[in-house]
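Chemist: A structural model of the following input is requested.
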Amino acid sequence: MNVWLFLCSVEVSILAAVSTDTFDSKLDEDWKNWKSQHGNQYTKDEESDRRMIWEDNMRYIEQHNLEHSLGKRTSKLGMNKFGDLTNEEFNKLMNGHRRIEAVNMTEIEADETDESSASKESHFELRTATVDWRREGLVTPVKNQGQCSSSWAFSATGSIEGQWAKRHGNLVSLSEQNLIDCGHKPRCSGYSAPHAFETVIQFQGINSAETYPYIGKEFTMMKIAMDM
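Modeler: Below is the predicted model:
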């Protein structure tokens, strides 16, 4: 029995050593800082798995940013609080948006074949043009919907925020929670941006995010008079 216990402990030690050797020691401090920044705590088993995923994501970010410095990419990446998730895990956790049926692309392609050369050139320029609305002061900072699947509400507030700022010169972060709570039936998922616009019209406005903060879940309460 003692021999068997000894052999088991040796095997566990070897596996632990092998697991440790798979990590990049140069990233030890970055890993600790990242966990501290986002308050992440793991069991021993979770720690190894999450560290490996995190390092894979770090390498991907470094490679992407290297290609950006060489002119091969138009954007840069950075590590965030989702860095210990795989793409599959992130999509399952965060991407709960229900797509509305898109316009039939074959109809668009058919229409384009009948366009004149000048019209085609004009449409090409329009499609390839870019505008950074952040520099125009029409976009609020990035928001986090959590696990509420309320992307429809964020799409709506983003659209209204930009139009409000363009017209009044005042960028105000609007309340997604207001839309979730004050629709036909309070809910996180199942609605779309057009539904949200209808709610804003019905109640003749929408609260700001400051007066009606986002809690990321369905919270049934008496409808509030909106301040805009």
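Chemist: okay, CA-based contacts and neighbour counts for the rest of this
Modeler: Fine.
Chemist: gap between Asn57 and Glu107?
Modeler: Distance, Asn57 to Glu107, by Cα to Cα, to the nearest Å: 40 Å.
Chemist: wait, I meant Ser19
Modeler: Separation of Ser19 from Glu107 (Cα to Cα) stands at 55 Å.
Chemist: neighbour count winner among these two?
Modeler: Using other Cα atoms under 10 Å as the criterion, Ser19 and Glu107 rank with Ser19 on top: 13 against 9.
Chemist: Could you also give me the structure for this second sequence? I'd like to compare it with the first:
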Amino acid sequence: MNTRKEQLAAFNRLLDIMDELREKCPWDKKQTLESLRHLTIEETYELTDAILDNDLQEIKKELGDVLLHIVFYAKIGSEKKAFDIADVANSISDKLIDRHPHIYGDVKVENEADVKRNWENLKLKEGKTSVLEGVPKSLPAVVKASRIQEKVAGVGFDWEKPEQVWEKVQEELTELNEEIKAGNTKNTEKEFGDVLFSMINYARFINVNPENALEKTNKKFINRFQYLEKEAKNLNKKLSDMTLAEMDVFWEASKKLYK
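Modeler: Okay, the predicted model is just below:
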């Protein structure tokens, strides 16, 4: 591993490159905060893919891409005379110190739950009117539901036991089934949302990240289905020409390969 001096030198090198690109490269000169936004989102998703694949070399690469974007935004901020990379670093450092009084102050905590509770209470003292203000509106729904539940739990609005949450899941499933039977489309959508919300809440109680769990299932399904497509192609058949029973033979085989 690199020394702190080497790490700082590497970061300084990146800052120098960013300065040069912003001055000389036609594409880099053209970029704005808004034009980089969708690219940043894309890079973040690529990083999360690498994390789920546990590909450390790819994680290193994608972290570099994300870091470039942070440096790029800071460079634009300095050009607008609003902030620079030092302001960005100092801002998060100040926040971390303020939000960790159990490390940098005299507050005592017993566990992780105490830390989260203090964190949310400190946010309110900083001027926020709601613990939910920090949940981005553009988050994907599954992630947003998870963050909402974590934040309200941080101020004590929570179930006491996993069994209570599971009962809530069962209750919501019953209500969904009733609306489906009644043929009420509008209420069916509402109750389906309630089922998902309660399942995401239950995931928290059993220490499962719902977004990661669903994405792993997505990857598993893709691998199995692509295996099915490959085997059908080996037989010179199209899936659309095969019966479900024929496809199921390969699907069952795929389960042994992709678990």
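Chemist: TM-score for the pair, please.
Modeler: After superposition, the two chains reach a TM-score of 0.25 (TM-score structural alignment, normalised by the length of the first structure), with 101 aligned residues with a Cα RMSD of 6.2 Å.
Chemist: does Met52 of the first structure belong to a helix or a strand, and which?
Modeler: Met52 of the first structure is part of helix 44-69, with elements assigned from DSSP states H and E.
Chemist: And the helix or strand following that helix, what's buried?
Modeler: Downstream of helix 44-69 of the first structure, the first helix or strand assigned by DSSP H and E is helix 87-94. The neighbour-count check on helix 87-94 of the first structure (16 or more other Cα atoms under 10 Å) flags Met94 as buried.
Chemist: Helix 87-94 of the first structure packs against which elements?
Modeler: Contacting helix 87-94 of the first structure under the criterion 3 or more Cα pairs under 8 Å, 6 or more residues apart in numbering; DSSP states H and E is no other helix or strand.
Chemist: can you give me the angle that helix makes with helix 44-69?
Modeler: Angle, helix 87-94 of the first structure to helix 44-69, by axes from the mean of the first three to the mean of the last three Cα atoms, to 10 degrees: 100 degrees.
Chemist: continuing past helix 87-94 of the first structure, what's the next helix or strand?
Modeler: Beyond helix 87-94 of the first structure in the direction of the C-terminus, DSSP H and E gives the next helix or strand as helix 105-113.
Chemist: so how far is Ile200 of the second structure from the residue nearest the centre of the second structure?
Modeler: Nearest residue to the geometric centre of the second structure (Cα atoms, centre = their mean): Val143, 6.1 Å. Relative to Ile200 of the second structure, Val143 of the second structure is positioned 9 Å away (Cα to Cα).
Chemist: which residues do those two both contact?
Modeler: Pro210 (Cα atoms under 8 Å, 6 or more residues apart in numbering).
Chemist: before we move on, back to that, not counting sequence-adjacent ones, nearest residue to the residue nearest to the centre of the second structure?
Modeler: Spatial nearest neighbour of Val143 of the second structure, excluding adjacent residues (Cα to Cα, 6 or more residues apart in numbering): Glu211 at 6.3 Å.
Chemist: helix or strand for that neighbour, which one?
Modeler: Under the assignment here (DSSP H and E), Glu211 of the second structure is part of helix 210-234.
Chemist: Repeat that for Ser155 of the first structure.
Modeler: Using DSSP H and E, Ser155 of the first structure maps to helix 151-168.
Chemist: Packing partners of the helix or strand just after that helix?
Modeler: Proceeding N to C from helix 151-168 of the first structure, the next assigned helix or strand is helix 176-181, under DSSP H and E. When contacts are defined as 3+ Cα pairs under 8 Å, 6+ apart, helix 176-181 of the first structure packs onto helix 151-168, helix 193-202.
Chemist: tell me which residues in the longest one are buried?
Modeler: By 16+ other Cα under 10 Å, the buried positions in helix 151-168 of the first structure come out as 151-154, 156-158, 160-163, 165.
Chemist: measure Leu7 of the first structure to Asn91 of the first structure for me?
Modeler: Distance, Leu7 of the first structure to Asn91 of the first structure, by Cα to Cα: 42 Å.
Chemist: meant to ask about Glu161 of the first structure
Modeler: Glu161 of the first structure sits at a distance of 26 Å from Asn91 of the first structure (criterion: Cα to Cα).
Chemist: ok, now Thr20 of the first structure?
Modeler: Look at Thr20 of the first structure and Asn91 of the first structure: by Cα to Cα, they are 29 Å apart.
Chemist: hmm, back to that, can you list the helices and strands packed on helix 176-181 of the first structure in JSON lines and add distance to His38 of the first structure?
Modeler: Shown next, in JSON lines, are these (distance: least, Cα to Cα, whole Å):
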{"stretch": "helix 151-168", "distance to His38 of the first structure": "23"}
{"stretch": "helix 193-202", "distance to His38 of the first structure": "31"}
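Chemist: Give me the number of neighbouring residues for Glu55 of the first structure.
Modeler: For Glu55 of the first structure, the count of nearby residues is 17 (other Cα under 10 Å).
Chemist: cool, and Gln63 of the first structure?
Modeler: If we define neighbours as other Cα under 10 Å, then Gln63 of the first structure has 13 of them.
Chemist: and what of Val10 of the first structure?
Modeler: So Val10 of the first structure, with other Cα under 10 Å, has 12 neighbours.
Chemist: ditto for Ala193 of the first structure
Modeler: Residues contacting Ala193 of the first structure under the criterion other Cα under 10 Å number 19.
Chemist: For it, list the residues it contacts.
Modeler: Ala193 of the first structure makes contacts with 152-153, 155-156, as judged by Cα under 8 Å, 6+ apart.
Chemist: would you turn the residues you listed into JSON lines with distance to His64 of the first structure?
Modeler: Output for the contacts of Ala193 of the first structure, formatted as JSON lines (distance: Cα to Cα, whole Å):
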{"residue": "Trp152", "distance to His64 of the first structure": "30"}
{"residue": "Ala153", "distance to His64 of the first structure": "31"}
{"residue": "Ser155", "distance to His64 of the first structure": "28"}
{"residue": "Ala156", "distance to His64 of the first structure": "31"}
